[in-house]
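K.L.:
Predicted model follows, preceded by the sequence.
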Amino acid sequence: MIEIPKDRSKETKKTVLLEDEETYAPEGTIPKALSLSELDPKKLFLKERIQRHLEEPVFTELQAECFSIFNNYQDLYYPSRTLENGESLRFVYCLHALNHIMKSTSKILHHNLKLAEAANSKKQKKKVKKAISSAQEYRDQGLVRPKVLIVVPFRSAALKIVETLKKQFAGDEAKAVTNYNRFLTEYGGDTLYFPKHNPKPEDYERLFSGNTDDNFRIGISFSKSSMKLYTKYYNSDLILASPLGLRMTIGAEGEAQRDYDFLSSIELLILDQTEICMAQNWDHVVHLMDHLHLQPQSTEHTDFSRVRYWCLNGWSRFYRQTILLASHDLPEFRSIFNSKCANYRGKIRTANPVKSGSIRHVVVQVPQTFHRIEVTSLDQSFDAKFQHFTTVLLPQLRSITMARCLLYVPSYFDYVRLRNYFKKEELSFVQICEYSKDAKIARARDMFFHGSSHFMLYSERSHFFRRPRIKGIRHLVFYQLPAYPQFYAEMINLMANEYQNRKDGIDASAMTVTVLYTKYDLLRLSAIVGSEQAAKIAASPKAAHTFTTHK
């Protein structure tokens, strides 16, 4: 889906003085897909230094399509990033970021040379004064130097990005990169231990291999012949950071030491593996977006004679390109893309329908009943869901025949609300969330497996970061559809006979799966049952629909 703002300058033309010049930015255009057979790095406007280090073939088909959008300086929301195509996407956005920085640096250095030559000329003093006073063509900078911001969740991802930039910029020239050994020490290693017996899912091991520290930020500067790591923010061309690392620097309102001026002139924003950033803390990403392109509190790092007019006018956000990559589509990602991205060149969102969804991976034969809760607004949906659960569903779940019931809760706020209600009602339950310690988790799992507790409250973030095999589940309730569609099948498959307490006498026909959802969960529903089926369910007058897995 492509959205390009129209040029309305003729419709809204104002009367100006004769000596005033009124200029407008050109309209964005629909990107033209690059042909792999006719691909020539020189025609892509890549800097010569980058061309030297490219290998043939330069692009895959996916990379060519993405680069045609990147090179057209339009926003892109691509919710189809996978562990398989992640490296390809990383290569092409690093190439675009590096090329953008080098083009900007080359222009600034060229203008610096012109100004220096003019200033040193003694024979043409009048022409020099005229050139400097009307140096509109030399307005080539933002309010501050940082122009590219790349946000990733882990140090391991930052390591891969720097290695990609190093290869594209310097090739095998190790001396061209300063502080690289220090970077390898701080961003490498610290791999999690993955047990060989009862191994974790493959996607978990691939995702969490490497350094998983989520609190980092590093500045990188480029010159014609060198790439320097660990530069100060205001001396950097590119800032590579995690959402938490940026949040620590930006701070909160009222804090004495906070800094966000370095975000005032970002021209290219890249959010990679956004779904992991959401699992960490989505508020950090929203907080970052709210502090882009604000008026700097200090002018210490600003040369106003070189600042572009659209920066001075406060229009920087209209000139920022945003690239948002995620593994699947969610309303939170669309909200950021729709409300925080205002690129005058336009924006593009890929919309590939989900054919079958993650429900096809369910192997346990158990009825899965989807209950739609009717709501009139998003704000009302939280209370309506809680009311439906406590008054309609919970009385049924409290029956002795519904013992060993696991309640899967994606939102931590819902988790806390339910926990407090369970305590108030003095229900028999154990709880596992992302803040639970290992000893308490082990005890809760044991009590649930042996039937000492009727319920288990289980948060989605805990499952994301640990991925344990919870044993003994007889009844599964999704308080909301999972944000990560693969978790739907993964949780249901834990109800297989091999994970049950055999001393209890297993009756597979008595097991149930219950799912609560509202009309605002349509994207999550599509990822699980498929886009076509989700549309039918949403439009159906029936509030309940049951699916059953067949052999």
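P.N.:
Done, it's in.
K.L.:
switch to C-alpha atoms for all contacts and neighbour counts from now on
P.N.:
OK.
K.L.:
Could you report the neighbour count for Val286?
P.N.:
Using other Cα atoms under 10 Å, Val286 has 14 neighbouring residues.
K.L.:
How about the one 10 residues further on?
P.N.:
Using other Cα under 10 Å, Pro296 is surrounded by 18 other residues.
K.L.:
and what of Ser411?
P.N.:
15.
K.L.:
swap in Ser509?
P.N.:
Using other Cα under 10 Å: Ser509 sits among 9 other residues.
K.L.:
any idea whether it is helix, strand or coil?
P.N.:
Of the three states, Ser509 takes helix under DSSP: H, G, I helix; E, B strand; the rest coil.
K.L.:
Use this one as the comparison:
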Amino acid sequence: MLTTALTLFRKRRRVLKNNERLAHATKDGKPPPEDVQDQGFTRPSVLLLTPFRAHALAWIRALTAHTPVPAYQVENLARFLKEFDLPEGAVDKLASAAPGTYPADHVEMFRGNVDDNFRVGVKVTRKSVRLFAEFYGCDLIVASPLGLRMSIEKEKSADFLSSIEILVVDQMDALTMQNWDHVQFVLGHMNKMPKESHDADFSRIKPWYLDGHAAYLRQSILLSPYETPEMRRLYNAELKNVAGKGRTERRWAPVPVPAGLERSVRFVRFEAGGPEDELTFSIFWSQMLPAILKSAVQSANTAVFVPSSFDFIRVQNHFRKNVGVSFAVLSEYSSNQDISRARQSFFAGTSAFLLISERFHFFRRYKIRGIRNLVFYGLPDHAQFYTELLSFPFLDEGVDAADVTCQVLYSRYDWMRLERVAGTEGALELVQGS
């Protein structure tokens, strides 16, 4: 954030200096200087996308922490804290919970205000930072993809994104658990020729904006603890900087599993024709599920984990229409009452199967009792979820590792998830069929 703040201050100083040069030239009757191209079509030059209000609050605090004191003012700060922090008197259940009640990464992600519909303009001047500035009069826009999309669709214009010079997308792992289409929508509207002039002084617009080359000179920073195919597609398709682009890579170690379960986990490989191939669903319901239903052990106390929301709906519909067994559902749309009822029926054995979506586990992080058999329709994006799900059978007393089974369905197109779970070397062996 310090780099972003310095960029905004430097740009503002340059504009003010050129304003003085133009004023002096006019006063002295001289022709205006020609090297004053210091602006875009519109004023906003930095866009920060982040998933929750609490994260926006942290970014703004980081920005204002670097402003000169005591003369510098932060305008509308009280209103900002009221809207982006927790309401007065509210208790953050995650932050106040006993240590170990929730995983540390879950507490870090969801403490504070987790509303995902927001947008705020920030104007930087010599003596103040003004929050809630109008978009066409601000320097920095902090927003969620949903909030920004709603603004664009309401105004039927994305002209305020035409001159963005720095894009920061934070917590991309959380954004994939929201609606990724919102991220694609926003990036698809950036650095386009504006529909209106918005009182722009064309003599001061940088030439690459006039030539329609802004997207090739924008600095884009994408932040995530891991990579997904959606992120890679965004990286390949939307980032076109002429100076090049780079991404960090790492070698992954296998995630830990409960002692004794190493030999109980069976990875089931199939050959898919492409990343969008629907063979996963076909293999699951024509081969894997019938074998499970024939087994006296696996036809009960079985949890099926489905990472994709689209696949989750298909699997749920298939169970409802074609599989004659009782099942319960835990999805991101389940109410508290639905969740309580599903957990209880599964633990009591009333429901033989439990369908769990990754988004449910991401947002809720409940511990599920009664599991003896785990089926991963696909591996989770968050490798830690794999370890957590494998540990759930041992929440019940007297469970031995020999009583637990686990099957993982995968193809070579699941490489990114597979690498984070099995480790780089282990994933290579699995993909190559060794």
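P.N.:
Thanks, I have the structure now. Values in this document were obtained by computation on a predicted structure and should not be read as measured data.
K.L.:
Got a TM-score for the pair?
P.N.:
The TM-score (TM-score structural alignment, normalised by the length of the second structure) is 0.94; 425 aligned residues with a Cα RMSD of 1.8 Å.
K.L.:
secondary structure element for the residue nearest the centre of the second structure?
P.N.:
In the second structure, the residue lying closest to the centroid (Cα atoms, centre = their mean) is Leu175, at 1.9 Å. Taking DSSP states H and E as the criterion, the element that holds Leu175 of the second structure is helix 172-177.
K.L.:
before we move on, what about His198 of the second structure?
P.N.:
Per DSSP H and E, there is no helix or strand for His198 of the second structure.
K.L.:
how about it, what's its match in the first structure?
P.N.:
Using TM-score structural alignment, the partner of His198 of the second structure in the first structure is Glu300.
K.L.:
burial of that match, as a residue count?
P.N.:
10.
K.L.:
show me what contacts it?
P.N.:
Shown in contact with Glu300 of the first structure (Cα atoms under 8 Å, 6 or more residues apart in numbering): no residues.
K.L.:
any idea how far it lies from His284 of the first structure?
P.N.:
Going from Glu300 of the first structure to His284 of the first structure by Cα to Cα, to the nearest Å gives 27 Å.
K.L.:
What is the corresponding segment of the second structure for stretch 100-111 of the first structure?
P.N.:
With TM-score structural alignment applied, stretch 100-111 of the first structure matches the range 7-18 in the second structure.
K.L.:
er, stretch 272-285 of the first structure actually
P.N.:
Against the second structure, stretch 272-285 of the first structure falls on residues 170-183 (TM-score structural alignment).
K.L.:
Show me which residues of that stretch are buried.
P.N.:
Buried positions in stretch 170-183 of the second structure, judged by neighbour count with 16 or more other Cα atoms under 10 Å: 170-178, 180, 182-183.
K.L.:
Over to stretch 205-212 of the second structure?
P.N.:
205-207, 209.
K.L.:
Repeat that for stretch 195-210 of the first structure.
P.N.:
200, 208, 210.
K.L.:
try stretch 135-144 of the second structure
P.N.:
135-136, 138-144.
K.L.:
so which helix or strand takes in Tyr230 of the first structure?
P.N.:
Going by DSSP H and E, Tyr230 of the first structure is part of strand 227-231.
K.L.:
helices or strands next to that strand in the packing?
P.N.:
strand 177-178, strand 217-222 (3 or more Cα pairs under 8 Å, 6 or more residues apart in numbering; DSSP states H and E).
K.L.:
Compute the distance between whichever residue in the second structure pairs up with Ser462 of the first structure and Ser162 of the second structure, please.
P.N.:
When the second structure is aligned by TM-score structural alignment, Ser462 of the first structure is paired with Phe360. Look at Phe360 of the second structure and Ser162 of the second structure: by Cα to Cα, they are 36 Å apart.
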